[in-house]
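Colleague: Sequence and computational prediction follow.
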Amino acid sequence: MIDLLATRGYFLVAFLLMGVGTYMLIGSPNLIKKVIGMNVFQTGIFLFFITSAFVEGASPPLLSAPEPYVSPLPHVLILTAIVVGVSLTAVALGLIVRIYDEYGSLRESEIREVAADE
């Protein structure tokens, strides 16, 4: 087990990032901190996919490349996911600005109280 963690420490870091992001999403009542937690969770997922695509001793997939070679598909998927993540963050922050203008708070409990009174 120790050898696995010593050679594959990036998996531990990826799962740690996912855990911290999940904790921030669930545990924080502030909407901005939830968006930050979502971004930390996404970073953990990105790290996991990129590091799991690594092949020891492999080369880029060129026409004359010897076997084994590294598949570019995970890297392309992560580039697309980064663009989607940035767009999602921008939309979430825009909605949070509108929520703050409407309710005057970023805490979930206060927003629920104001919404229940209306």
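Modeller: Cool, the structure landed.
Colleague: Please count neighbours and contacts with C-alpha atoms only from this point.
Modeller: Fine.
Colleague: any idea how far the most centrally placed residue in the chain lies from residue 59?
Modeller: The centre of the chain sits closest to residue 42, judged by CA atoms, centre = their mean, with a distance of 0.6 Å. Residue 42 sits at a distance of 27 Å from residue 59 (criterion: CA to CA, to the nearest Å).
Colleague: picking that back up, show me the residues around the residue nearest to the centre of the chain that make contact.
Modeller: Contacts for residue 42 were tallied using CA atoms under 8 Å, 6 or more residues apart in numbering; they are 18, 85.
Colleague: try this one next to it:
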Amino acid sequence: MELVVSLGIGVLAGSGVWLLMRPRTFQVIIGLSLLGYAVNLFIFSTGVLRSGAAAILSPGEVGSIDRYADPLPQALVLTAIVIGFATTALMLVVLLAARGLTRSDHVDGREPER
């Protein structure tokens, strides 16, 4: 399972970096989103998930830290998802405004010379 998660993180990060190098602004925004998803998946994987474990303690039961998942990475990823969604929406609005003003969707604002 660790290999699958590691490969997923690597593919998302590699695709995000590759899209960041593209000349069009929409591709750059998608690359930033993919890179953000890779970081979220990495942070989420640092908190160990326990399958089949109870979420809360039974009455009279003494809890042990090794039987439960760490809630901090889950809270961080949830917050990062919300912030990433808002940032992506803001970048798309700025992209549409810049495209309307410059009549181009290139990062530097002009078409490449041929």
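Modeller: Received the coordinates, thanks. A quick note: this is a predicted structure, and the numbers were derived from the prediction, not measured.
Colleague: The residue nearest to the centre of the first structure -> the second structure?
Modeller: Under the alignment (TM-score structural alignment), residue 42 of the first structure maps onto residue 36 of the second structure.
Colleague: What's the average distance for the strand or helix carrying its match when superposed on the first structure?
Modeller: Assessed by DSSP states H and E, residue 36 of the second structure sits inside helix 25-46. Its matched residues in the first structure lie on average 1.0 Å from helix 25-46 of the second structure after superposition (mean CA distance after the TM-score superposition for the first structure).
Colleague: Could you give me the buried positions within that helix?
Modeller: 25-42, 44-45 (16 or more other CA atoms under 10 Å).
Colleague: Which parts of the second structure are helices?
Modeller: 2-20, 25-46, 71-102 (DSSP state H).
Colleague: Any chance of those helices in a markdown table with distance to residue 109 of the second structure as columns?
Modeller: Output for those, formatted as a markdown table (distance: least, CA to CA, whole Å):
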| stretch | distance to residue 109 of the second structure |
| --- | --- |
| helix 2-20 | 16 |
| helix 25-46 | 9 |
| helix 71-102 | 6 |
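Colleague: of the ones you listed, which approaches residue 63 of the second structure most closely?
Modeller: helix 71-102 (14.7 Å; CA to CA).
Colleague: if we can go back for a sec, what separation is there between the match of residue 42 of the first structure and residue 110 of the second structure?
Modeller: Taken as CA to CA, the span from residue 36 of the second structure to residue 110 of the second structure is 28 Å.
Colleague: again, but for residue 69 of the second structure
Modeller: 50 Å.
Colleague: The two - which one has more neighbours?
Modeller: residue 69 (17 against 11; other CA atoms under 10 Å).
Colleague: Just give me the match in the first structure for the more buried one.
Modeller: Using TM-score structural alignment, the partner of residue 69 of the second structure in the first structure is residue 70.
Colleague: Contacts only, for its match.
Modeller: 53-55, 58-61.
Colleague: which of these does the second structure keep?
Modeller: Retained in the second structure (both residues aligned by TM-score structural alignment, their matches' CA atoms under 8 Å) from the contacts of residue 70 of the first structure: 53-55.
Colleague: Pick the one among the residues you listed closest to residue 9 of the first structure.
Modeller: residue 54 (13.3 Å).
Colleague: Please name the nearest non-neighbouring residue to that closest one.
Modeller: Using CA to CA, 6 or more residues apart in numbering and skipping residues adjacent in sequence, the residue nearest residue 54 of the first structure is residue 70, 7.0 Å away.
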